[in-house]
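> got a structure for you, letters missing:
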């Protein structure tokens, strides 16, 4: 099975866009190693990006599962990344640049003969001090549109330390993922809004704010007269 959390398993189809909310770093290892191993055994190219400590833990877990980690890395099938720079633009987080790196990764893997790709990124590590909540949500909404609705040959697992996020951002993140891993549970998200619905929601909210601002300006001008 693709996902295994505390003995609970789930099959994840291509195009899946998964969110893991964690507050202990070892929760990343336990979920990601199994996801990557399934992809490696299925002739898929796999990438994990996170802290050096997380990379070591996942490599150790893969080794214990029987994967020949060094050989897989040498062949280019397994990529372990501890440098944030390739995912950023001049030390800035650009949601569309990050999405383009995924599309490039998919295209190159296809040219190299792999059946698909799996990407797992510790987003708390990647976005620390360089991204706003709005930028993170733009990335997640765009990813949902590209991966889920185009049935792209990718399974993407993004990790967020919920103890370091505003509560409102956690709620919005859940809305953008059809599948979430929270603690010991794999959840099919009943609050999921697809990217089209979510973007319409944002447009309505922006329109309401604009109208409210315009009314306030008009009231102020009338008061001054």
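Looks like it arrived, so ask away. Since the structure is predicted, the reported quantities are computational estimates derived from the model, not experimental observations.

> all contacts plus neighbour counts: C-alpha atoms, from now on.
Will do.

> so what's the most centrally placed residue in the chain up against?
Note on the chain: the residue nearest the mean C-alpha position is residue 158, at 3.0 Å, using C-alpha atoms, centre = their mean. For residue 158, the contacting residues are 18, 19, 20, 120, 121, 122, 123, by C-alpha atoms under 8 Å, 6 or more residues apart in numbering.

> between those, which has the most around it?
residue 20 (27 neighbours; other C-alpha atoms under 10 Å).

> if I've got this straight, that one is in a strand?
Yes. Counting by DSSP: H, G, I helix; E, B strand; the rest coil, residue 20 is located in a strand.

> unless I'm mixing things up, it is touching residue 182, no?
Yes. Counting by C-alpha atoms under 8 Å, residue 20 sits close enough to residue 182 to count as a contact (6.1 Å).

> Against that first model, consider the following:
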């Protein structure tokens, strides 16, 4: 764990206690993908059929019970009661977990169960309440899985236009490294174009069948010391909306107390032009400026070309091979 990361509580959980790979009929690929998820991950899981959705939910919920996390499961079809019964029939002891308050099943339609109209602002507020509730109950982390199928229905046509915005904004909450969130999208209900936009609002996308080497394309985590963000993975079209939303909200979400915001890109293997421009815009709105740490020489040049040289208070620390912060050279761009 990187010093200053906000994931210390979640990292203390015993991940070696996970169930065996073939428990509950989960495939090797599903098992590998679910077990690689970490607090702070927000994943769009695009599935093909009901059995795949069930296997994913089984593995995700059972893993959370085993590791002692708070588990939230949002579903509509099957109903929360029916899904709970199926999990029990597959050998997952949810009855005891529900009784002690560790696991909760809820209607996926969230704040508007009567009309089925998607209200993204209310849904974001709902997430804040769930995160606060899990913390108040003393859990080190929250694990949540939600089926988004109801948003593909005609009654939600207006709301679905804001779905990608909602998913992107949710990353601002999840970047604190407390929650692991999987959003289930049925590929039979959403168009390819809709799914591309929705996937871009998530730092990670799992299109199964995949392979056992899968990892989220990008991880975005807040840090306390120094105050800012740490980026790991690749930032391109597939994660563009997710990163843009977090960076655009950084000045509001991370009040700097007079110090520049720090974005550690040491673990960033690729950043496209849109990511670079988003960093420059963040520097322009941060009252105390922006400090980029661990950039490659190429990334520093791209920042310069994107207008970083004209942005007051923006600095880039870089070495030829994208170094650790302790060996970085500082440049004001």
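Everything's here; your move. Every value quoted in this text rests on a predicted model; they were computed, and no experiment measured them.

> just to revisit the earlier point, how is the residue nearest to the centre of the first structure classified with respect to secondary structure?
strand.

> Of the contacts of residue 158 of the first structure, which ones are shared with the second structure?
When you map those onto the second structure and apply both residues aligned by TM-score structural alignment, their matches' C-alpha atoms under 8 Å, the shared contacts are 18, 19, 20, 120, 121, 122, 123.

> what would those look like in CSV with distance to residue 103 of the first structure?
Formatted as CSV, these follow (distance: C-alpha to C-alpha, whole Å):
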residue, distance to residue 103 of the first structure
18, 17
19, 19
20, 21
120, 14
121, 15
122, 18
123, 18
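
> Now which residue in the first structure aligns to residue 294 of the second structure?
For residue 294 of the second structure, the aligned position in the first structure is a gap, per TM-score structural alignment.

> for residue 294 of the second structure, helix, strand, or coil?
With three-state DSSP as the basis, residue 294 of the second structure sits in strand.

> what about the strands in the first structure?
For the first structure, strands defined by DSSP state E occupy the ranges 3-5, 8-10, 17-22, 45-49, 78-81, 117-122, 154-161, 179-182, 185-188.

> Would you mind giving the ones you listed as TSV with distance to residue 62 of the first structure added?
Below are the strands of the first structure laid out as TSV (distance: least, C-alpha to C-alpha, whole Å):
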stretch	distance to residue 62 of the first structure
strand 3-5	14
strand 8-10	17
strand 17-22	19
strand 45-49	12
strand 78-81	11
strand 117-122	14
strand 154-161	17
strand 179-182	20
strand 185-188	21
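
> all helices in the stretch 51-200 of the second structure, in order from the N-terminus.
Using DSSP state H, counting those that start in this stretch, the helices of the stretch 51-200 of the second structure run over residues 80-89, 94-99, 120-136, 157-160, 163-174, 192-200.

> Looking at these, which is nearest to residue 253 of the second structure?
helix 163-174 (7.6 Å; C-alpha to C-alpha).

> Residue range in the first structure corresponding to that closest one, please.
Going by TM-score structural alignment: helix 163-174 of the second structure matches residues 136-147.

> contact partners of the matching stretch?
By C-alpha under 8 Å, 6+ apart, stretch 136-147 of the first structure touches 15-17, 95-96, 98-99, 127, 152-154, 172-173, 176-177, 194-196, 198-199.

> Sort out which of these are buried, if you could.
Burial by neighbour count, 16 or more other C-alpha atoms under 10 Å: within the contacts of stretch 136-147 of the first structure this picks out 15-17, 95, 98-99, 127, 152-154, 172-173, 176-177, 194-195, 198.

> and the longest strand seen in the second structure, what does it pack onto?
For the second structure, the strand with the greatest residue count under DSSP E is strand 261-271. On a contact count with 3 or more C-alpha pairs under 8 Å, 6 or more residues apart in numbering; DSSP states H and E, strand 261-271 of the second structure meets strand 228-235, strand 290-295.

> any chance of the ones you listed in JSON lines, plus distance to residue 81 of the second structure and mean neighbour count?
Formatted as JSON lines, these follow (distance: least, C-alpha to C-alpha, whole Å; neighbours: other C-alpha atoms under 10 Å):
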{"stretch": "strand 228-235", "distance to residue 81 of the second structure": "38", "mean neighbour count": "22"}
{"stretch": "strand 290-295", "distance to residue 81 of the second structure": "48", "mean neighbour count": "26"}
